[in-house]
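# this one's structure only:
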């Protein structure tokens, strides 16, 4: 599990840099200011959580379910949150409305919040036993 979490963290980080550059250059002319800002929010959250996955991969032995769930919530939450924002903005800029993606973003955000709560609990347990 540890290796997979680190790999996904690295993939998410790499994609965040690529999507950030793509948004700043290729999409700048295609997106409205609001769409660009929204797209950048997706990129930022993706990078934040890529870093968190790497921190989890370094900090946790993943021997207990709550540590595994922490990483899982970050992985799925990041995918749902950031990638739904990308889809919504890319769709809107090309005249296609992906309305079904609208509710996906807050579900991803909720999973990220749960991931942060679990991370805090797990890291506190580790810190208290050191």
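Received, thanks. What you see is a predicted model; the values in this text were computed from it and never measured.

# CA atoms for contacts and neighbours, from now on please.
Will do.

# Which neighbouring elements make contact with the lengthiest helix in the chain?
Among all segments of the chain classified by DSSP state H, the helix with the greatest residue count is helix 65-93. If you count contacts as 3 or more C-alpha pairs under 8 Å, 6 or more residues apart in numbering; DSSP states H and E, helix 65-93 packs onto helix 33-59, helix 104-129.

# ok, structure two:
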């Protein structure tokens, strides 16, 4: 498996940060009008926060001389953030249709953690 390029990490990080900001705005303003419960709106906000935080982390990672070409860290953080936040968004917007995604959320969290831990080792 080849390491992702720093340029790719930068683009994914920028995309995640921007998408997280947009999701946060939608969560704060658009979900109330859809009759979504406050605890589900809070979950949606958690998903948007994690997307922004991990997007910023990927931006920083892309600038690091060693970890910008790490084979596992960037892909694990990006994949984990996508699974974690994406599954939360889908569950909040249509729990009945995407019920099967419930177990994906913690797997995404574990993948993110593994990406960060891999830089310590």
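Noted; the coordinates are in hand. Everything quoted here is computed from the prediction, not taken from an experiment.

# still on that earlier bit, closest to residue 90 of the first structure out of the helices and strands packed on helix 65-93 of the first structure?
Comparing these against residue 90 of the first structure with C-alpha to C-alpha, the closest turns out to be helix 33-59 (8.6 Å).

# angle of that closest one against helix 104-129?
Counting by axes from the mean of the first three to the mean of the last three C-alpha atoms, to 10 degrees, helix 33-59 of the first structure lies at 30 degrees to helix 104-129.

# Now helix 33-59 of the first structure on the second structure. Mean distance?
After superposition onto the second structure, helix 33-59 of the first structure sits on average 0.5 Å from its aligned residues (mean C-alpha distance after the TM-score superposition for the first structure).

# Next up, the contacts around the spatially most central residue of the second structure.
With distances taken as C-alpha atoms, centre = their mean, residue 81 lies nearest the centre of the second structure, 2.5 Å away. Residue 81 of the second structure makes contact with 50, 51, 54, 108, 109, 112 under the criterion C-alpha atoms under 8 Å, 6 or more residues apart in numbering.

# Identify the residue nearest the third one in space, chain neighbours excluded?
Read that as residue 54 of the second structure. Of all residues not flanking residue 54 of the second structure in the chain, residue 81 sits nearest, at 6.6 Å (C-alpha to C-alpha, 6 or more residues apart in numbering).

# one step back: distance to residue 30 of the second structure added to the contacts of residue 81 of the second structure, as CSV?
Shown next, in CSV, are the contacts of residue 81 of the second structure (distance: C-alpha to C-alpha, whole Å):
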residue, distance to residue 30 of the second structure
50, 19
51, 18
54, 23
108, 25
109, 26
112, 28
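
# quick one: which of those has the most company?
Most neighbours among these, by other C-alpha atoms under 10 Å: residue 51, with 29 neighbours.

# Now do the same contact list for that one.
Counted by C-alpha under 8 Å, 6+ apart, residue 51 of the second structure has contacts 16, 17, 19, 20, 81, 82, 85.

# host element of the third one?
Assigned by DSSP states H and E, residue 19 of the second structure falls within helix 6-29.

# average offset between that helix and the first structure?
Mean for helix 6-29 of the second structure is 0.5 Å (mean C-alpha distance after the TM-score superposition for the first structure).

# just checking, what packs against that helix?
helix 38-63, helix 73-93.

# just the angle between that helix and helix 73-93, please?
20 degrees.

# so helix 6-29 of the second structure aligns onto which residues of the first structure?
Residues 2-25 of the first structure are where helix 6-29 of the second structure lands when matched by TM-score structural alignment.

# Only the buried residues of the matching stretch, if you could.
Going by neighbour count (16 or more other C-alpha atoms under 10 Å), the buried part of stretch 2-25 of the first structure is 2, 5-10, 12-13, 15-16, 19-20, 23.

# quick one: which of those residues is nearest residue 128 of the first structure?
Using C-alpha to C-alpha, those come closest to residue 128 of the first structure at residue 2, 21.7 Å.
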